[in-house]
Every structure is written in structure tokens, then in C-alpha cells.
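Participant: next comes the sequence, and after it the predicted model I'd like to discuss.
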Amino acid sequence: MSSRPVPQARSSYRVFRDIPTRWMDNDAYGHVNNVIYYSWFDTAVNALLIERGALDIHAGSTIGFVVETQCNYFAPLAFPQVVQAGIRVAHAGASSVRYEIGLFAQGSDHAAAQGHFVHVYVDRQSQRPVALPPELAAVIETLKT
């Protein structure tokens, strides 16, 4: 039996990205709906990779497929908060990366939610796993904890 997850501190993450909440993110209970958190995970990681020149979503020969994802929720987030997504890499293999993301209310020291997803990087045409391209591997290295 595993122990219950606990919210990680802001200092556990390597880089951060601000993500403004939207009115439509709130659900009938007055807080952000759980499915939005996964969208924020994707947005935080992929925007970082694109900005750092490690991912070309339109013309790159290598693309990432999500093969696993998970999230733990600790405190509600709601519009009109700004969410700060912390990003780190827990593991990088030959063709896969486990990204871990903490979602923080602006100014909070502990995650309101945290989770991970695993990308397997594949050749765009064959959709078969390939080695991490050098540009991606370099960015991944800066995110490792």
C-alpha cells in the first residue's frame, strides 16, 4: 500500500510558467474542473520546449506522444487566479521523458495539484520511437532534479 501524496514545495521545480485561468475553466462547483489541469500540464511543458527550440510541432521530424498521465489534487484553484506551473524532469530514457508538474496558486509555496505525464518521442512519419534529438536532450538536462 502506497503512502498518500503530499503537496510539493515550489523549490522542488526547476522552471515556472504563468497560466491565467479563464471563466470557462470553472465548473458548477465554483472551481477549476479537473480535466483542465491536464491541459495545463500539456501547455506548460510543450510551450517551454517550443520556446527553447527543442520541439517544432509543425515541421519537426520528432513528436511526443503521451503514454501515461496522473494528477493529485490538494487545494482548489478558480478563475480569476493566475496558476504558476512548475516543471521538472524526473527521468529521461532513450526515447521517453517523465515530466512532473506542480500547479501553484500565485504566491503559494505548496502545490494545489501535482502530477506527471510521460512522453515517448517518435518519428513523425513512422510513429516509431526514436532517440531524443540533441536539442530536446539538452533542454531535458536543464529540467532534471
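Facilitator: Good, I have the coordinates.

Participant: when you work out contacts or count neighbours from here on, use the C-alpha atoms and nothing else.
Facilitator: Fine.

Participant: assign the residue nearest in space to the middle of the chain to helix, strand or coil.
Facilitator: Nearest to the geometric centre of the chain sits Phe41, at 3.4 Å (Cα atoms, centre = their mean). The three-state assignment at Phe41 reads helix, by DSSP: H, G, I helix; E, B strand; the rest coil.

Participant: nearest residue to it in space, please, no chain neighbours.
Facilitator: In space, and not counting its chain neighbours, Phe41 is closest to Ile101: 6.4 Å by Cα to Cα, 6 or more residues apart in numbering.

Participant: presented hereafter is structure B, for comparison with structure A:
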Amino acid sequence: MSGPREPMAGRKDFVLWRDIPTRWMDNDVYGHVNNVTYYSYFDTAVNAALIEAGVLDPQGGDVIGLVVETGCRYGAALSFPQVIEAGIRAEHIGTSSVRYGVGLFAAGAERAAAQGHFVHVYVDRATRRPVPLPGPLRAFLQTLSRD
């Protein structure tokens, strides 16, 4: 071990919020949400925000985001039936990519039960080659940034 663990993120560390209800199938044999399901929550929170903001059209848009990196730290168990409050932020906005930070909180909790990140590289739907972030997407991502 390398020393004390950094505390989990707090609510003030995130910009946009979305509620995600857990489902019966999310629990594993140990009675809590299975670790792989947290990644689905991250994806749901971020992509729903992008779609609702009108900056991502997953079925017909010319530009789509491909996940190229993910990570998660777990601090406390979540389980069904529970509503998770997902906080979202843009941690780094590049030319054709963005690193999202996501905190998953039990309803009303001050510290995240889990916090993670993933990186989207935005590509042309047909060629799958990276493209610069479209202006409306970049503008929306800047509203998610603390910088």
C-alpha cells in the first residue's frame, strides 16, 4: 500500500446531475450492484445528457463518440432498490476527445459511492477517424467544465 487513500469526490465536484434508478438485475449474488454495472451508469448519465442537450444523435449523427478508456474507484456499496444520483463533469476537453468524470452518489449522500472516468474520442460515423469536436458539442462540454 502506498499511503492513505484520497477521499471520494463530493457533490461540489460535479456540474450536471441525473437520477438513475437501480434495477433488480443490477445486484449480484452479494446483494449489491455488480462492479461492471457502474460503467453502464457512467455511459447512461453522460450519453443521456448529450442527447438531451441536442449535441449527440446516436442513430443518425455524422459524429459519434467511441469509448477508448475507462476507470472506476469504489467507496461504498449501492444496491437495488435505490436511486443513484450521477454527477457529471468534463475533466479535459481536447481537439477530438473529452474525458468525463462521473460520481455515483446514494440519494442525499455528500460523498460519491463510486467515482470514475471515461474518454470519448469523437469520430466520423462512416470512416471511424477522429474529427474535431463539433461547435455545439464543444460549447456544451464547456458548460460541464470547472476550468
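Facilitator: Right, received. Where do you want to start? Fair warning: this is a prediction, and the values are worked out from it, not measured in the lab.

Participant: would you pull the TM-score for this pair?
Facilitator: Here the superposed chains carry a TM-score of 0.97, computed using TM-score structural alignment, normalised by the length of structure 1; 145 aligned residues with a Cα RMSD of 1.1 Å.

Participant: still on that earlier bit, mean deviation, the helix or strand where the residue nearest to Phe41 of structure 1 lies versus structure 2?
Facilitator: Ile101 of structure 1 belongs to strand 96-105 when assigned by DSSP states H and E. Strand 96-105 of structure 1, aligned to structure 2 and superposed, deviates on average by 0.2 Å (mean Cα distance after the TM-score superposition for structure 1).

Participant: and the helix or strand just after that strand, what's buried?
Facilitator: With elements assigned by DSSP H and E, the helix or strand that comes after strand 96-105 of structure 1 is strand 113-123. For strand 113-123 of structure 1, the buried set under the neighbour-count rule, 16 or more other Cα atoms under 10 Å, comprises Ala113, Gln114, Gly115, His116, Phe117, Val118, His119, Val120, Tyr121, Val122.

Participant: the helix or strand that contains Leu66 of structure 2 vs structure 1, mean deviation?
Facilitator: If you go by DSSP H and E, Leu66 of structure 2 is part of strand 63-74. Comparison of strand 63-74 of structure 2 with structure 1 after fitting gives an average deviation of 0.3 Å (mean Cα distance after the TM-score superposition for structure 1).

Participant: got the angle between that strand and strand 97-106?
Facilitator: Counting by axes from the mean of the first three to the mean of the last three Cα atoms, to 10 degrees, strand 63-74 of structure 2 points 40 degrees away from the direction of strand 97-106.
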